[in-house]
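Enquirer: Need the 3D shape of this:
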Amino acid sequence: MFNRVWLALTGLVLLGGGGATLAAGVLWASRPLVTAATSRWVAAHSWFWPAVAGGSLAVAMLGSVWLAAQWRCRTLRRLAMGDARAGATRLAARVAIRAIVADVTSYPGVRRVRPRLSGSARRPAMRVRVMCDADADLGELAWRIRDDAMTRLRTTLGRADLGGVIDFRVKRDDLDGERRVV
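Expert: From the prediction side, this is the model:
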């Protein structure tokens, strides 16, 4: 949520700045971009352009760090059983991962399962990457994973809020992976 708010505010500021610049360009098209007084002031102050470059570099670095932080996805090591705010019992996340692997691997047409539990203790999310045969019924597999394996895992953990994404990989050249939200 925090990232979305900052992204929306940044977008609004940039949109407003671009709109104001465009409006100024249309309204004052016959005027010079920089006045003679401004040119003289910039020429008299040798620190101006290095300061502009430093400020631009700082903004670029902050943007790069923020962008790199978006790619980082934290893998959960421990998962709370029940309500995380009520001091719930914690268990190793690999236990939940092994349970979903055991369930999904037993389904027909499934070759390999790679689950990943991410998010936070209060808002966990499961991503299940399923490698399956080319003739597997993806709709049936998605239904079984969502309504059977994930429901069993949610019930076992006491976590009705445990959501996730199923990412199918089919062993065929002309078919890309298909994604379904659980």
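
Enquirer: When you work out contacts or count neighbours from here on, use the C-alpha atoms and nothing else.
Expert: Fine.

Enquirer: what are the ranges of the strands in this structure?
Expert: Taking DSSP state E, the strands of the chain run over residues 78-81, 89-92, 110-119, 124-132, 163-170, 178-181.

Enquirer: Which one, of those strands, ends up nearest to Met61?
Expert: strand 110-119 (26.0 Å; CA to CA).

Enquirer: wait, which of the strands of the chain is closest to Gly54?
Expert: Among these, strand 110-119 sits nearest to Gly54 (CA to CA), with 35.8 Å.

Enquirer: could you dump the strands of the chain to CSV with distance to Leu14 and mean neighbour count?
Expert: What follows is the strands of the chain, written out as CSV (distance: least, CA to CA, whole Å; neighbours: other CA atoms under 10 Å):
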stretch, distance to Leu14, mean neighbour count
strand 78-81, 40, 20
strand 89-92, 44, 14
strand 110-119, 30, 18
strand 124-132, 33, 20
strand 163-170, 33, 20
strand 178-181, 33, 13
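
Enquirer: Turn those into TSV, columns for distance to Gly18.
Expert: Shown next, in TSV, are these (distance: least, CA to CA, whole Å):
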stretch	distance to Gly18
strand 78-81	46
strand 89-92	50
strand 110-119	36
strand 124-132	38
strand 163-170	37
strand 178-181	36
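
Enquirer: And those strands: which comes nearest Val26?
Expert: If we rank the strands of the chain by CA to CA, the stretch that ends up nearest is strand 178-181, at 46.2 Å.

Enquirer: I have a second one here; can you model it like the first so I can compare?
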Amino acid sequence: MDRHPAHANRTGLILLGIVLLGVGGAGLARGAGLFGDETTRVFSSDVRSFADDNAWFWPAIAAVTVVLALLGLLWLIGQIRTRRIPELAMEPDPDGGRTSLSAKAVTGALQREIEEYPGVRRARARLLGSSRDPELRLNVTYGHRADPADLRRRIQEEGVPRLCAALERDTIPTVVRLRLVPKDEPTTVV
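Expert: As a prediction, this is how the structure comes out:
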């Protein structure tokens, strides 16, 4: 999953928001007379007379602005929300009760197992998607002593199959990212 477009999207929107906030604040300050007593007309006389003749004009402008603000807020919430799964439903039969398993517990066990492999400094696992069709994202940081081919093989033949067995699934789509850490870089636990 390439996060560059999402990062650029958020950065551009933050900058646009800052510019619009500054322009809006300057307009509000000017309207309040904080820049002096001179008044500059924003609208032409035709627009002002149209607004004066139609009582619905300013409430309609306010309603459109509120709708746009709410749409923008919903879009922003959608940008922040993740696809991370909080728990997995283990019992497919609703008549038999509800059995769920914490996704954090499952991924934590997988992380601890992989961190015990020779040369691994840190592992981070996340389950994304839905409880019915989970996907595994695994980031593994390793040192120079680790063999990346052997590390990949162990993850593929030992770690992921154990996760599949724990979740009672044949397979789970998995993305593994291996990252070599330079010798002098300290290991940080997050």
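
Enquirer: which one of the strands of structure 1 lies closest to Ala44 of structure 1?
Expert: Nearest of the strands of structure 1 (CA to CA): strand 110-119, 53.7 Å.

Enquirer: what's the angle between the closest one and strand 163-170?
Expert: Interaxial angle, strand 110-119 of structure 1 versus strand 163-170 (axes from the mean of the first three to the mean of the last three CA atoms, to 10 degrees): 150 degrees.

Enquirer: By how much does strand 110-119 of structure 1 deviate from structure 2 on average?
Expert: Its matched residues in structure 2 lie on average 2.1 Å from strand 110-119 of structure 1 after superposition (mean CA distance after the TM-score superposition for structure 1).

Enquirer: Just tell me which of the strands of structure 1 ends up closest to Ala68 of structure 1.
Expert: strand 110-119 (16.9 Å).

Enquirer: Run through the neighbouring helices and strands of that closest one.
Expert: helix 93-105, strand 124-132 (3 or more CA pairs under 8 Å, 6 or more residues apart in numbering; DSSP states H and E).

Enquirer: So what touches it?
Expert: 73-76, 93, 97, 100-101, 104-105, 124-133, 136 (CA atoms under 8 Å, 6 or more residues apart in numbering).

Enquirer: any idea how far Phe2 of structure 1 is from the residue positioned nearest the centre of structure 1?
Expert: With distances taken as CA atoms, centre = their mean, the residue of structure 1 nearest its centroid is Gln70 (6.2 Å). From Gln70 of structure 1 over to Phe2 of structure 1 the distance is 12 Å, taken as CA to CA, to the nearest Å.

Enquirer: what residues are shared contacts of these two?
Expert: By CA under 8 Å, 6+ apart, no residue touches both Gln70 of structure 1 and Phe2.

Enquirer: If you count residues, where's the longest helix of structure 2?
Expert: Longest helix in structure 2 by number of residues (criterion: DSSP state H): helix 4-31.

Enquirer: before we move on, what about structure 1?
Expert: Structure 1, longest helix under DSSP H: helix 2-27.

Enquirer: give me the stretch of structure 1 that the longest helix of structure 2 matches.
Expert: Per TM-score structural alignment, helix 4-31 of structure 2 has no counterpart in structure 1.

Enquirer: Just give me how far that helix sits from the chain centre.
Expert: Distance of helix 4-31 of structure 2 from its chain centroid, counting by CA atoms, centre = their mean, to the nearest Å, is 20 Å.

Enquirer: Ok, stretch 120-130 of structure 2 next?
Expert: Using CA atoms, centre = their mean, the offset of stretch 120-130 of structure 2 from its chain centre is 15 Å.

Enquirer: Mind telling me what Val128 of structure 1 corresponds to in structure 2?
Expert: Per TM-score structural alignment, Val128 of structure 1 is aligned with Leu138.

Enquirer: dump the residue contacts of that match.
Expert: Contacts of Leu138 of structure 2 by CA under 8 Å, 6+ apart are Ala123, Arg124, Ala125, Arg126, Thr174, Val175, Val176, Arg177.

Enquirer: hang on, Ser102 of structure 2 packs against Leu88?
Expert: Yes - Ser102 of structure 2 is within contact range of Leu88, at 6.3 Å (criterion: CA atoms under 8 Å).
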